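Q: this one's structure only:
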């Protein structure tokens, strides 16, 4: 881990990445691509320690409320978040200023902040986006070694639904001859139905 003072936090589409790099160790991760110009080892997490302050300054200047997104390039609930709590601090700011939020994660650790998601959803809109890749727990441990297993993510989706917070599931990626079987897809669809998710995103069920 190394800390930096970032110059900005929100993209043109109101997305933010509090961390750069990841600890999950997923074998298929495309965020490692050189096209993203990361100048440090992927496992050496870059922490934008001033992210909450930058976010607050950005939201103060916005004339219209909108959805703030996080998790597109780096999971906001990597293990470091338990110690640093930067994602939680940003959620508190989003709640304070009355904006909406959508978070994309593979971690059941998002449950820690369900109180804030509920408050935000009551005033604006909160959406949980969760990636599911395999219904086979043993396979999950191989291709996503350091992340919450699928059953834990499913239980998280159920709790968010019970609290009135809508969720979306990403089916990505389907790896040829590994998790692209009809049995696996049927298993994931059953999880989605049982968790009452609002939608599924699959990008054509392919690899980038």
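A: Received, thanks. Please read all numbers here as calculations on a predicted model, not as lab measurements. Numbering: from 1, shown residues only.
Q: contacts and neighbour counts: CA atoms only from here.
A: Fine.
Q: Which residue ranges of the chain form strands?
A: Here the chain has its strands, by DSSP state E, at 2-4, 15-16, 19-20, 46-48, 67-70, 100-105, 126-132, 167-171, 199-201.
Q: Ok, which of the ones you listed comes nearest residue 83?
A: strand 46-48 (12.0 Å; C-alpha to C-alpha).
Q: Give the other helices and strands that that closest one contacts.
A: Other elements packing on strand 46-48 under the criterion 3 or more C-alpha pairs under 8 Å, 6 or more residues apart in numbering; DSSP states H and E are strand 2-4, strand 19-20.
Q: and of the strands of the chain, who's closest to residue 94?
A: Nearest of those to residue 94, taken as C-alpha to C-alpha: strand 100-105 at 6.9 Å.
Q: Second structure for comparison follows:
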């Protein structure tokens, strides 16, 4: 049976199966296989569906020793950007869905997020520390345009003078400058734009529904001009595909007003590895062997290294060369590596009880 052509506008080339969270592997849903072909002879577009999720809590707390924050919020589950390397893909397997096409087309929205956040912040036992957004799925992915859950979360954080950071690949973040700018003026907000390539063709296959590279650079400038501390994340670097762009991205981000930069080589945890390999087969078959050889060299002969600290510190000559190039480019353009220290002292709980302080 012939392998169907990849779906246009999607990152994964297939629905990977996973048996890590149930007794039997989930079958591919197959709706795109039995649908009629479009006029170009390929399968029709795979439509995005959104299911309402009703969580009991919205702030996730974690104690990983190699992550610089202890709490985060994810307004959505799954991500329509379809980044082929996304380390969050395996989380869909936990819900008996594929980390492949399901992850980027069968999404979950949490419209109660703002109310749940307000309830959490009102607890007398709550201790204020910066909340990270965009740590698992992008808070400004395309469905945010309609659902506006991220916007509602920001409104609550503003109400409480609560510090936060945002990581995104979307220029849509500039929509909320009316909140971000005044919060940043009080040292309560910082934004990181992820830019992996300046090449539109590579970006379309690597991150098919994320903002185009020039739009992200433009967003960096808009944020910086508005006084919002903005950083660029050159993550992940994909060996033999995007690694040659490190210096160019640093320069473009610095010229746009970025304050600092971070970079990390691609990681391939769990089901991400076979999805990534299939993507290489489709888009870069001539480089697949070289790409995977460099990844495995940096990960101790494996596709991925999952241990604390080691997962963010690739080893070997190639990884050392990438670090040296990145650091040299940052020094040349005056970008720092340190993360911002946001102000937690302004946190307040609004309401009648505040009146008693006067």
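A: Good, I have the coordinates. Bear in mind the structure is a predicted one, so any value in this text is a computation, not a measurement.
Q: TM between them?
A: TM-score of the superposed chains, computed with TM-score structural alignment, normalised by the length of structure 1, equals 0.91; 205 aligned residues with a C-alpha RMSD of 1.7 Å.
Q: hmm, back to that, redo the strands of structure 1 as JSON lines? Include mean neighbour count and distance to residue 151 of structure 1.
A: What follows is the strands of structure 1, written out as JSON lines (neighbours: other C-alpha atoms under 10 Å; distance: least, C-alpha to C-alpha, whole Å):
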{"stretch": "strand 2-4", "mean neighbour count": "11", "distance to residue 151 of structure 1": "32"}
{"stretch": "strand 15-16", "mean neighbour count": "20", "distance to residue 151 of structure 1": "28"}
{"stretch": "strand 19-20", "mean neighbour count": "24", "distance to residue 151 of structure 1": "26"}
{"stretch": "strand 46-48", "mean neighbour count": "21", "distance to residue 151 of structure 1": "29"}
{"stretch": "strand 67-70", "mean neighbour count": "20", "distance to residue 151 of structure 1": "23"}
{"stretch": "strand 100-105", "mean neighbour count": "23", "distance to residue 151 of structure 1": "14"}
{"stretch": "strand 126-132", "mean neighbour count": "23", "distance to residue 151 of structure 1": "10"}
{"stretch": "strand 167-171", "mean neighbour count": "22", "distance to residue 151 of structure 1": "14"}
{"stretch": "strand 199-201", "mean neighbour count": "14", "distance to residue 151 of structure 1": "17"}
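Q: so which of those strands comes closest to residue 153 of structure 1?
A: Between residue 153 of structure 1 and the strands of structure 1, the tightest spacing by C-alpha to C-alpha is seen for strand 126-132, at 7.4 Å.
Q: just to revisit the earlier point, got TSV for the helices and strands packed on strand 46-48 of structure 1, with distance to residue 105 of structure 1 too?
A: As requested, these are exported to TSV (distance: least, C-alpha to C-alpha, whole Å):
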stretch	distance to residue 105 of structure 1
strand 2-4	22
strand 19-20	13
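Q: Please identify which of these is closest to residue 148 of structure 1.
A: strand 19-20 (18.6 Å).
Q: counterpart of that closest one in structure 2, which residues?
A: Strand 19-20 of structure 1 corresponds to residues 76-77 in structure 2, going by TM-score structural alignment.
Q: chain center to the matching stretch: distance?
A: Offset of stretch 76-77 of structure 2 from its chain centre (C-alpha atoms, centre = their mean, to the nearest Å): 11 Å.
Q: Good, wrapping up.
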